[in-house]
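[1] here are the coordinates; sequence isn't available:
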């Protein structure tokens, strides 16, 4: 009988059921089949030895993969934030909230529900309120972005002063989003934009009733229930 010509690391080498299962798992982690078969030969078929050596090799190979992938798939984005231009290289899936907080270090904007339901992540883009957790960073390229840090530079914005005066917060987590919404809604009113409770669409809405303010701020949740004080602060600033 002729001797088998199959080498120890042949891709056709027969494996046990356990070895097949382990090999598939390690292939998903980045270890090639041929490398796995070499390890089988080196360890004399000991499943524990194979697992230890193969896992070590797979992790070593995988450790360099993310950096290469990130560089290859990066997207060049230029963001204008609070009057400063930032050239960034981001994963195309990066939302504006994460770009502001994690990349630019502007942590005033908060991550609340991360589903566009609470308003904590509200920023102002081209004069309009935007939920930054639902907005891709790439969508904001070429637009003017204002966060709570940029409402008035080193000074306090009148809305910030009014929030302090009326004690319009308790824990303060939602406050950056509340402030950005409050500042933007007054600009919306100046432009004559109506809300769901606007009674006369032809009259303009430069002077807002408490009902108007509550309706326009309804997308910003305050779990501390400082709503009456928030309305009072906005009413004072608009007057």
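    That came through, no problem. Predicted model, so just to flag it, every value in this text is computed and none were measured. Residues are numbered from 1 along each chain as shown.
[2] switch to C-alpha atoms for all contacts and neighbour counts from now on
    Will do.
[3] and stretch 220-231, end to end?
    End-to-end distance of stretch 220-231: 12 Å, with C-alpha to C-alpha, to the nearest Å as the criterion.
[4] pull out the buried residues from that stretch.
    For stretch 220-231, burial by neighbour count (16 or more other C-alpha atoms under 10 Å) applies to 220-222, 226-227, 229-231.
[5] stretch 158-177 now?
    For stretch 158-177, by 16+ other C-alpha under 10 Å, it's 158-160, 162-163, 166, 168-169, 173-177.
[6] which residue lies nearest the spatial centre of the chain?
    residue 98 (3.6 Å; C-alpha atoms, centre = their mean).
[7] helix or strand: which one has that one?
    Per DSSP states H and E: residue 98 is located in helix 96-98.
[8] before we move on, what about residue 123?
    Using DSSP H and E, residue 123 sits in strand 122-125.
[9] quick one, strands of the chain?
    Assigned by DSSP state E, the strands in the chain fall at 75-81, 84-90, 122-125, 128-131, 144-146.
[10] buried deepest among the ones you listed, which one?
    Ranked by mean neighbour count under mean count of other C-alpha atoms under 10 Å, these are led by strand 122-125, which reaches a mean of 26.
[11] spell out the residue ranges of the helices in the protein.
    Using DSSP state H, the helices found in the chain span residues 17-28, 33-42, 47-62, 65-73, 96-98, 158-165, 175-190, 210-216, 227-238.
[12] tell me which residues in the first one are buried?
    Buried residues in helix 17-28, defined by neighbour count with 16+ other C-alpha under 10 Å: 19, 22-23, 26.
[13] please compare the first structure with the one that follows:
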């Protein structure tokens, strides 16, 4: 079946089974490899992209459900030569260790900051909670989100 998907502001026609997870269409058909396959169960967040402003696990979303909606991947935020503000914040804070989760983390942070540009510490932690970093750079990731939001690097965390 032909599907028309709007990804990073451009329309793409792909021939895919409607039930194919969006993640596979992004990676295999569109060659956008930022979103990663982690668990396939929506539990790790490595595959996170933004659909109509909401962070979603692309491993769980059927490609047909993305038709008529705006999909944003990490590739739509900037490039290695000209990183976007979130990408730059993650780089400055050295938030990536192995890098596998980072695209999903950046996309989750983008959705959070688009919805609430200056979130509180609890909102940042709750907003980022669905995504996991197996290398344990969570504190650097939180600093990167705070940096991108223009917040203090190390706020007092309420008990």
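    Cool, the structure landed. None of the values given here were measured: they were computed from a predicted structure.
[14] what's the closest of the buried residues of helix 17-28 of the first structure to residue 41 of the first structure?
    residue 19 (12.2 Å; C-alpha to C-alpha).
[15] ok, and the closest non-adjacent residue to the closest one?
    Distance criterion C-alpha to C-alpha, 6 or more residues apart in numbering; nearest residue to residue 19 of the first structure, sequence neighbours excluded, is residue 47 at 7.1 Å.
[16] looking at it, residue 148 of the first structure is touching residue 180, isn't it?
    Yes: contact criterion C-alpha atoms under 8 Å: residue 148 of the first structure and residue 180 qualify, at 6.3 Å.
[17] okay, and the common contacts of those two?
    residue 123 (C-alpha atoms under 8 Å, 6 or more residues apart in numbering).
[18] what about the two, which has more around it?
    The neighbour comparison of residue 148 of the first structure against residue 180 (other C-alpha atoms under 10 Å) goes to residue 180, with 28 against 24.
[19] the second structure: which residue goes with the more buried one?
    Aligned counterpart of residue 180 of the first structure in the second structure: residue 107 (TM-score structural alignment).
[20] how close does the residue nearest to residue 19 of the first structure sit to residue 102 of the first structure?
    43 Å.
[21] more crowded one of those two?
    Using other C-alpha under 10 Å as the criterion, residue 47 of the first structure and residue 102 rank with residue 47 on top: 15 against 11.
[22] what is the equivalent residue in the second structure for that one?
    Match for residue 47 of the first structure (TM-score structural alignment): no aligned residue.
[23] pull up the distance across stretch 139-146 of the first structure, start to finish.
    15 Å.
[24] corresponding residues in the second structure for it?
    Here stretch 139-146 of the first structure aligns to the second structure at residues 65-72, judged by TM-score structural alignment.
[25] contact partners for the closest residue to residue 112 of the first structure other than its chain neighbours?
    Nearest-residue entry for residue 112 of the first structure: residue 120, 5.6 Å, with adjacent residues in sequence omitted and distances by C-alpha to C-alpha, 6+ apart. Residue 120 of the first structure is in contact with 109-112, 173-178, 220-221, counting by C-alpha under 8 Å, 6+ apart.
[26] over to residue 138 of the second structure?
    So residue 138 of the second structure contacts residue 95 (C-alpha under 8 Å, 6+ apart).
[27] the first structure: which residue goes with that one?
    If you follow residue 138 of the second structure across to the first structure using TM-score structural alignment, you land on residue 227.
[28] same check on residue 28 of the second structure?
    Using TM-score structural alignment, residue 28 of the second structure lines up with residue 102 in the first structure.
[29] go on, residue 85 of the second structure?
    By TM-score structural alignment, residue 85 of the second structure lines up with residue 158.
[30] nearest spatial neighbour of residue 106 of the second structure, skipping sequence neighbours?
    Spatially, and ignoring its direct neighbours in sequence, residue 106 of the second structure is nearest to residue 86 (6.5 Å; C-alpha to C-alpha, 6+ apart).
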